[in-house]
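> Based on what follows, work out the 3D shape:
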Amino acid sequence: MPTALITGASAGLGAEFARQLAARQADLVLVARTADALESLAQRLRDEHGVHVEVITADLAVEAEVQRVADRLSDPAAPIDLLVNNAGFGLPLQFADNDIDDEVRHLRVHVEASMRLMHAALRSMRGRGGRIINVASVAGFISRSTYSACKSWLIGFSRWANAEYGREGVSVTALCPGFTHTSFHERMGLAPGQEGVPAVLWLDAARVVRVGLRDASLGRAVSVPSIRYMLIVALARVLPSGLTSGVARRGRV
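Predicted structure coming up:
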């Protein structure tokens, strides 16, 4: 059976990826910082779907712990067929007011850890085939502090890697949802409704994951799982950055 490794798997989109892939009878390697939540999800998936589930507790802001995950991706005796780089967290948008150590950790998780794990996965998948999904955001198409910058890097690098390594059987897809109902906002201390975002802009996590998996199977470099967000991305390309950054001060995507 195919095996998928998912980071940030204990909640949100990561847990939804785990549930949908287990339902498709994929074996799993789940990675997150929270051991109890990870073990609970793993056991539930084993019981419900009869799949093999490994658990790796790791903080992807710590280089040595990222290396442990990279080593698992590189293991020729138990190859990984799909990497989902999903781990991440948000910070307040006022960069100058944030603690710089928090910003550095943010950068390490979103960019450096994703790059290191992609590197390990590509070296293992080249020639035999595989897929990589990098969970980015529509924020990567607009001006929006360091979160936007991190996601923009992930989108750009995914586009290049998909073209470069597609010839060797590996697809790389940047999944770019908008506002999605997950625990992401709760972890920032925001209750439902506090984002100031119209209900029409919220997406369902299950649909986001289904579309992401479909687009990865089709070899698409970028997946925007909503027509309304496709329109927003198109507008962001032609509108002044000052205007889009002003609108983007609301909420998190």
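> Every contact and neighbour count from this point should use C-alpha atoms.
Fine.
> need the helices for this structure, in chain order.
12-23, 35-49, 63-73, 100-107, 113-125, 145-165, 184-187, 205-217, 227-236, 241-247 (DSSP state H).
> looking at those, which is closest to L82?
Closest approach to L82 among those (CA to CA): helix 113-125, 8.5 Å.
> Here is a second sequence; please produce its structure as well for comparison:
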Amino acid sequence: MPTALITGATAGIGAAFARRLAADGFTLVLVARDESRLAETADRLKLRYGVSVEVLPADLAGEDGLSRVEARCREGVDLLVNNAGFTLLGRFPDNPVADELRMLKVHCEAVLRLTLAALPGMKERRRGAVINLASVAGFFASSSYGASKAYVINFSESAAAEARGDNVRVMALCPGYVRTEFHQRASMDMSGTPGFMWLDADRVVGEALRDLALGKWVSVPSLRYKAVVAAGKLFPRRLVSELSARFGR
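Predicted structure coming up:
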């Protein structure tokens, strides 16, 4: 059975990946900070899908947690889903630098290190894939959150180009607003966001896996967000940046 390691696996898009991959028969390695919630998630998946589930409690913002997940990736996985992430409520000049650095640790350093830990084994076996969760925000100037996701997109494309000769795929997944706990955890009031802009996590995962199978390096789920990204490229970058700074959050 192929093995998938998913970070941030207890909620939102990570949990949707866990459900879908369990249904597809993958052995799962689930990573999250909350050990009790992780165990509950694993029990539900084992009961419903009859798959083997390994739990790895770890905080990717800390060196100990990141190193332990890095070591597990080196043991060998067939699919790595770098999903863990969060955002901050305030504008970046107002946020404590420690909070900003913690976000960069999870979004950038963890993605880099876990991808590099998993790739050698995949290349040796000549099979495997990595999905790095980015965001539509990565195509726009949207505070340090958007900057971190721009890194994920650029890094994933670079890694995809390097790995393609080894029959290994790397893809950045760039959703827009998804109905998860993400904004609630950041205490963001999203009540003014139009209903049609929200995506379903299970559908996002379905489109992501389809795009991965097609060999895409960047996946933007749904036509509405494909249009948003395309429209952003039509206007001067400075104008887009100013509008993002004013309205993006």
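> Put one on top of the other, what's the TM-score?
Once superposed, the chains reach a TM-score of 0.95 (TM-score structural alignment, normalised by the length of the second structure), with 247 aligned residues with a CA RMSD of 1.4 Å.
> returning to that earlier point: can you put the helices of the first structure in TSV and add mean neighbour count and distance to F89 of the first structure?
Putting the helices of the first structure into TSV (neighbours: other CA atoms under 10 Å; distance: least, CA to CA, whole Å) gives the following:
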stretch	mean neighbour count	distance to F89 of the first structure
helix 12-23	22	11
helix 35-49	16	17
helix 63-73	18	16
helix 100-107	14	7
helix 113-125	21	13
helix 145-165	20	9
helix 184-187	15	7
helix 205-217	19	16
helix 227-236	15	21
helix 241-247	14	20
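> Just send the ones you listed back as CSV, with distance to R131 of the first structure too.
Below are the helices of the first structure laid out as CSV (distance: least, CA to CA, whole Å):
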stretch, distance to R131 of the first structure
helix 12-23, 13
helix 35-49, 22
helix 63-73, 12
helix 100-107, 24
helix 113-125, 8
helix 145-165, 9
helix 184-187, 25
helix 205-217, 7
helix 227-236, 23
helix 241-247, 32
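> Quick one: map M188 of the first structure onto the second structure.
Under the alignment (TM-score structural alignment), M188 of the first structure maps onto A186 of the second structure.
> How many neighbouring residues does its match have?
If you count neighbours by other CA atoms under 10 Å, A186 of the second structure ends up with 13.
> Ok, S226 of the first structure next?
Count around S226 of the first structure with other CA under 10 Å applied: 18.
> Distance-wise, check the counterpart of it in the second structure relative to G62 of the second structure.
Counting by TM-score structural alignment, S226 of the first structure lines up with S222 in the second structure. For S222 of the second structure, the distance to G62 of the second structure equals 34 Å [CA to CA, to the nearest Å].
> Could you do M122 of the second structure as well?
26 Å.
> so what's the residue most central in space within the second structure up against?
Centroid check for the second structure by CA atoms, centre = their mean gives L133 as the closest residue, at 2.2 Å. L133 of the second structure makes contact with 81-84, 152, 172-174, according to CA atoms under 8 Å, 6 or more residues apart in numbering.
> Just put those residues in CSV and tack on distance to A58 of the second structure.
Listed next are the contacts of L133 of the second structure as CSV, based on distance: CA to CA, whole Å:
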residue, distance to A58 of the second structure
V81, 15
N82, 13
N83, 13
A84, 11
V152, 21
A172, 23
L173, 23
C174, 24
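> Which one (most neighbours) among these?
L173 (31 neighbours).
> looking at the alignment, what does it pair up with in the first structure?
So L173 of the second structure corresponds to L175, using TM-score structural alignment.
> Let me know how buried the residue lying closest to G176 of the second structure once chain neighbours are set aside is, in neighbour terms.
Leaving aside its sequence neighbours, G176 of the second structure sits nearest to V136 (CA to CA, 6 or more residues apart in numbering; 5.3 Å). By other CA under 10 Å, the residues close to V136 of the second structure number 23.
> so V136 of the second structure makes contact with V178?
No: the pair formed by V136 of the second structure and V178 falls short of the contact definition of CA atoms under 8 Å, at 11.2 Å.
> List the contacts of the closest residue to V233 of the first structure other than its chain neighbours.
Nearest non-adjacent residue to V233 of the first structure, counting by CA to CA, 6+ apart: F141, 6.4 Å away. By CA under 8 Å, 6+ apart, the contact list for F141 of the first structure reads 148, 152, 233, 236-237.
> Then R210 of the first structure?
Contact analysis of R210 of the first structure by CA under 8 Å, 6+ apart lists Q20.
> That one matches what in the second structure?
So, by TM-score structural alignment, R210 of the first structure is matched to G206.
> Counterpart of the residue nearest to G176 of the second structure over in the first structure?
Aligned partner of V136 of the second structure by TM-score structural alignment: V138.
> isn't that match right next to C176, touching?
Yes: with contacts counted by CA under 8 Å, V138 of the first structure reaches C176, the gap being 5.1 Å.
> Give me the common contacts of those two.
What both V138 of the first structure and C176 touch, as defined by CA under 8 Å, 6+ apart, is the set V224.
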